[in-house]
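here is a sequence together with a model predicted from it:
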Amino acid sequence: MSETVPESRSNAAEFTVSEISGALKRTVEDVFGNVRVRGEISGYRGPHTSGHAYFALKDDRARLEAVIWKGTMSRLKFRPEEGMEVVASGKLTTYPGSSKYQIVIDNLEPAGAGALMALLEERKRRLAAEGLFDPAAKRRLPYMPSVIGVITSPTGAVIRDILHRIRDRFPLHVIVWPVRVQGETSGAEAAAAVAGFNALPQDGAIRRPDVLIVARGGGSLEDLWGFNDEALSRAVAASQIPVISAVGHETDWTLIDLAADVRAPTPTGAAEMAVPVRAELEATVAALASRLQACMSRRLERDRQAIRAAARALPSPDQLLGLKRRRFDEAESRLQRALEVGVERKKARLAAIRLTPAALSRRMNEARLLIGRDMARAQAAYFAVVRERRMRLGRAAGRLTPAPILRRQRLQADMLAALSRRGDQAISVRLDRLRARLIQADRLLTTLKLSEQAILERGYALVLDEQGALVRRAADIRPGQNLELRFADGAAKAVAGSGEAAPAEPARARPAPKPKDPGGQGSLF
């Protein structure tokens, strides 16, 4: 039984959800074409992967969804941040997919310098607490750099002023890393430039700079906001290359001024800090060279005067060597006389010596006595060593009695017998296990009737050739070939023909195969 749906008695028109959503969208867009909304940014997480940004504007009582398309994001002069108070210009519309209304922002401005200054002060306190502005961590600028890196816009007047000032004071190699100096991406580009300069090798194709200059002309707080970027301040503080900050005029200040090693009032002042005046250096070097030359001349003249004064006090070479020459002459004359006297004495001693047979015999007898005495001493020492060795051998033989050897042999025999018994037991156990496994396999084979004899009992026969090899295919048989047919109860000879059966020999009974010993190790088939 079906239920009856009661008819509606209302005269109100029916709309679909899409019709209602479209009507609301047209109404909101017609009434609120272009509006300016002041509020605090909430839920901002940066641009989406598509380049669009989605967040909300709120005050103390309400919340308004907002979206900034990709093209508008690239034209903003500053980067939106969570909690920043802004004034957004755009048009209101609805999003039928979620029944929400939102503002499509065409332009975004800070609500005032007060909000930006508050954000800047809060960021300054946080970075200072981390030690990024510590004066003790500042590095000294090199006195005479050979390469200078400049991070700025390549088309502005700032780079021309820096290059002109460096060329006038001290011409050297300048590397320019082009970046945007205004807009949302300016801070990130400048941070990447600082990291890129630090990543250059010291002696590569592009040499690593000795000092960096981050420069930009003057402007409002919003124009300079990119140089208050937290990532840029961290990159400058972590730079291994000394950094000079030259952002804005002397009255302007940004976070990079606090993080840099040196702050210059203007970009031109940064160039003056980076390099000395070459003409002044040349003049100083020339003055120092002249002073050094004069000092060396005066020192040499004083040394010459001192040498001449010392030379006057020293005796002449003849006076120094006269006494030595006289002593040498006297020694020469004495040496001549001494040689003559020595020769005469040697002659007299040689003449006094008479070489006779009696003298030789006496010397030989003395030598024999000495040799005999030495031989007697050697023989006595030899016998003493022999006696000592015999005593040591006797003591060792006393320790080597048959009893310990026999006891050790009995122990070894007992151990060998025990090992033999264990080996026999292990072999017996192993054979029992293998015998049981063989019996089980034989029973299983008999039960399933998979043995050769069981197959032949079912009516099959084996065909063997002259060599006793098994013939598996009819194509392997040639006419006239002698064959053997093996049945369950015997074997019969046969000759292969080409269609006519050859007379077969009478079947020769063959004894049935004997069952194998269950305890053996033979094959199962």
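That came through, no problem. Numbers count the residues shown, from 1 in each chain.

CA atoms for contacts and neighbours, from now on please.
Will do.

those strands in the stretch 351-500 of the chain, which residues are they?
All strands of the stretch 351-500 of the chain, identified by DSSP state E, counting those that start in this stretch, fall at 462-464, 482-486, 490-495.

in TSV, list those along with distance to residue 144 and mean neighbour count.
As requested, the strands of the stretch 351-500 of the chain are arranged in TSV below (distance: least, C-alpha to C-alpha, whole Å; neighbours: other C-alpha atoms under 10 Å):
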stretch	distance to residue 144	mean neighbour count
strand 462-464	107	17
strand 482-486	111	18
strand 490-495	115	18
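
can you add distance to residue 442 and give those strands back as JSON lines?
As requested, the strands of the stretch 351-500 of the chain are exported to JSON lines (distance: least, C-alpha to C-alpha, whole Å):
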{"stretch": "strand 462-464", "distance to residue 442": "22"}
{"stretch": "strand 482-486", "distance to residue 442": "23"}
{"stretch": "strand 490-495", "distance to residue 442": "23"}
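
take this one as well and set it beside the first:
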Amino acid sequence: MSMEDAAAPNLPEMSVSELSGLLKRTVEDRFALVRVRGELSGVKRHSSGHLYFALKDADAVLDGVAWRNVAGRLKFRPEDGLEVIATGRLTTYPGRSKYQILAESLEPAGAGALMALLEERKRKLAAEGLFAAERKRPLPFLPQVIGVVTSPTGAVIRDILHRLADRFPRPVLVWPVAVQGEGAADQVARAIRGFNAIAPGGAIPRPDLLIVARGGGSLEDLWAFNEEVVVRAAAESAIPLISAVGHETDTTLIDFASDRRAPTPTAAAEMAVPVRADLLDRVEELGGRARMATRRLLVEHDTRLSGLARGLRHPRSLIEAGEQRLDDLAERLPRALRGLIADRRRQLAEVSGGLRPHVLTGELRQKAERLAQVSERLAPAARRLFERAERQLATPAQLLESLSYHRVLSRGYAVVRRAGKLETAAAALHPGDALEIEFADGRVGAVAAGDPPRRRRKTDLPPPEQGTLI
């Protein structure tokens, strides 16, 4: 027996739970606070709000958990492939015999990691055509209603409202959202789609222009506006959209998907509306120019009309010539009418001299005699034609009569019909069938009685032949 075997009975026995608890305390005491750098993998957000993930490098994998209160404070959205630094403590999970890190904070492993993720996402969305220039629409010159998506408590909304009031006051609808942290991207996307879902002419006016605004900040602070859900909502917006996120040097992906990018929220308000005083001055200037142009045009037309009038004859001279011609025609008209009537009378006398009643009567008598002669010759010819046709039809009629089955019926035969159809065999009839029997002098109804005829078998003698009826 070895020394180990001898010592084994002296070791205290522990349950699995006791050993797991001992390991848990040992690991938590030894690694109460650690910072671990690795690549995120298998990121999953539970419905409870907790965040589950794994940190990995080339040789090892470490499971991790960020409870809901920690996950809600993150300034970026964790994604697979992003390199981060997790700060927290190690612990064990006895239910699965594994160890994990309980993260108290998660941050990208330097700005380079976020920039790499940003560039990759930018290339992906650009390949889908979301940033294409032909998708961008012009902004309305003077929108009736402006929708603003921003935080309701920051200085951004006050700057926008103040600038709009200075330039050209317009009704503004504010959709309050969180502009950073957990859930900010989803809120911004829902706000853009919510404004687009407002029906025109409803109780809530539909905006003609949208402004998505936020103040300046770090790359992590502005990360919500780099999220894919926000970019897609901006690209899908049917309402023209101005992005005003950060300061002049800040660039987010929503800037590429929007119709216009403003360097600051105040600049977005300046893009949204013109200056009312400038418009009034412009209108007054154009009105003055229009009045001057009208007066100048009237003067030019008056001068031209005067020049043309000098080359025209006086209207009185035109009327006088017409009056003289009218008097001349009035004198000539009665003489012309009298001459015309005399000519028509002479023509009527010449025509009426050739119209004598006895000439017309003689012509009518000749026509009547000729018609009587033609009638006398036509009647015998028509009679001969009818007789020849009658003789030609007599022979086929006699043949048709001789072939008619009525001749057969007159010799004592009959025709049996059932339901209007001819029956030629008794085997087809059944007792109770309604029949119609046709004789030479008419038709009578009948009902089949008795047993149906037995079908002839091959051994039966053949029935006597009846012969043909025709």
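Noted; the coordinates are in hand. Note that this is a predicted model, so its numbers are computed, not measured.

please state their TM-score.
Comparing the chains after superposition, counting by TM-score structural alignment, normalised by the length of structure 2, produces a TM-score of 0.76; 419 aligned residues with a C-alpha RMSD of 4.1 Å.

that older thread, out of the strands of the stretch 351-500 of structure 1, flag the one nearest residue 112 of structure 1.
For residue 112 of structure 1, the closest of the strands of the stretch 351-500 of structure 1 is strand 462-464, at 110.0 Å, according to C-alpha to C-alpha.

could you tell me where the closest one falls in structure 2?
In the comparison with structure 2, strand 462-464 of structure 1 aligns to no range at all (TM-score structural alignment).

which other helices and strands does that strand contact?
The elements that strand 462-464 of structure 1 packs onto, with contact taken as 3 or more C-alpha pairs under 8 Å, 6 or more residues apart in numbering; DSSP states H and E, are strand 482-486.

and the angle for the strand it packs on with strand 490-495?
Using axes from the mean of the first three to the mean of the last three C-alpha atoms, to 10 degrees, the direction of strand 482-486 of structure 1 lies 160 degrees away from that of strand 490-495.

and the helix or strand hosting residue 26 of structure 2 against structure 1, how far off on average?
Here residue 26 of structure 2 sits within helix 16-30, counting by DSSP states H and E. For helix 16-30 of structure 2, the mean deviation from structure 1 after alignment is 2.5 Å (mean C-alpha distance after the TM-score superposition for structure 1).

tell me the contacts of the nearest residue to residue 61 of structure 2 once chain neighbours are set aside?
Once flanking residues are discounted, residue 61 of structure 2 sits nearest to residue 55: 5.7 Å by C-alpha to C-alpha, 6 or more residues apart in numbering. Taking C-alpha atoms under 8 Å, 6 or more residues apart in numbering as the contact definition, residue 55 of structure 2 lies against 37-41, 61-64.

so the aligned residue in structure 1 for residue 136 of structure 2 versus residue 48 of structure 1, what's the distance?
In structure 1, the residue paired with residue 136 of structure 2 is residue 138, using TM-score structural alignment. Applying C-alpha to C-alpha, to the nearest Å, one obtains 38 Å for the distance of residue 138 of structure 1 from residue 48 of structure 1.

corresponding residue for the residue nearest to residue 61 of structure 2 in structure 1?
In structure 1, residue 55 of structure 2 lines up with residue 57, judged by TM-score structural alignment.

helix/strand/coil for its match?
The three-state assignment at residue 57 of structure 1 reads strand, by DSSP: H, G, I helix; E, B strand; the rest coil.

report the separation between it and residue 84 of structure 1.
Relative to residue 84 of structure 1, residue 57 of structure 1 is positioned 10 Å away (C-alpha to C-alpha).

list the residues that contact both of the two?
40-41.

coming back round to it: which one of residue 138 and residue 48 of structure 1 has more residues nearby?
residue 138 (16 against 11; other C-alpha atoms under 10 Å).

check contacts around the more buried one.
The neighbours of residue 138 of structure 1, taking C-alpha under 8 Å, 6+ apart as the test, are 260-262.

tell me where the stretch 151-300 of structure 2 has helices.
Under the criterion DSSP state H, counting those that start in this stretch, helices of the stretch 151-300 of structure 2 are mapped to 155-167, 184-197, 228-236, 253-257, 265-272, 276-310.

of all the ones you listed, which one is nearest residue 121 of structure 2?
Relative to residue 121 of structure 2, the nearest member of these by C-alpha to C-alpha is helix 228-236, separated by 7.8 Å.

list just the nearest of the contacts of residue 138 of structure 1 to residue 153 of structure 1.
Of all those, residue 260 has the smallest distance to residue 153 of structure 1: 18.9 Å, by C-alpha to C-alpha.

if I line the two up, what does that closest one land on in structure 2?
Residue-level alignment of residue 260 of structure 1 against structure 2, with TM-score structural alignment as criterion, gives residue 258.

can you verify my assumption that its match contacts residue 244?
No: with contact defined as C-alpha atoms under 8 Å, residue 258 of structure 2 does not reach residue 244; the gap is 9.7 Å.

looking at those two, which one has more neighbours?
For residue 258 of structure 2 versus residue 244, the count of surrounding residues by other C-alpha under 10 Å is larger for residue 244: 31 against 28.

let me see the contact set for the more buried one.
Taking C-alpha under 8 Å, 6+ apart, we find residue 244 of structure 2 in contact with 211-214, 255, 261-265, 267-268.

excluding covalently adjacent residues, which one is nearest to the aligned residue in structure 2 for residue 222 of structure 1?
For residue 222 of structure 1, the equivalent position in structure 2 is taken to be residue 220, counting by TM-score structural alignment. Closest residue to residue 220 of structure 2 apart from its sequence neighbours, by C-alpha to C-alpha, 6+ apart: residue 75 at 5.5 Å.

need the counterpart of that neighbour in structure 1.
With TM-score structural alignment as the matching criterion, the partner of residue 75 of structure 2 in structure 1 is residue 77.
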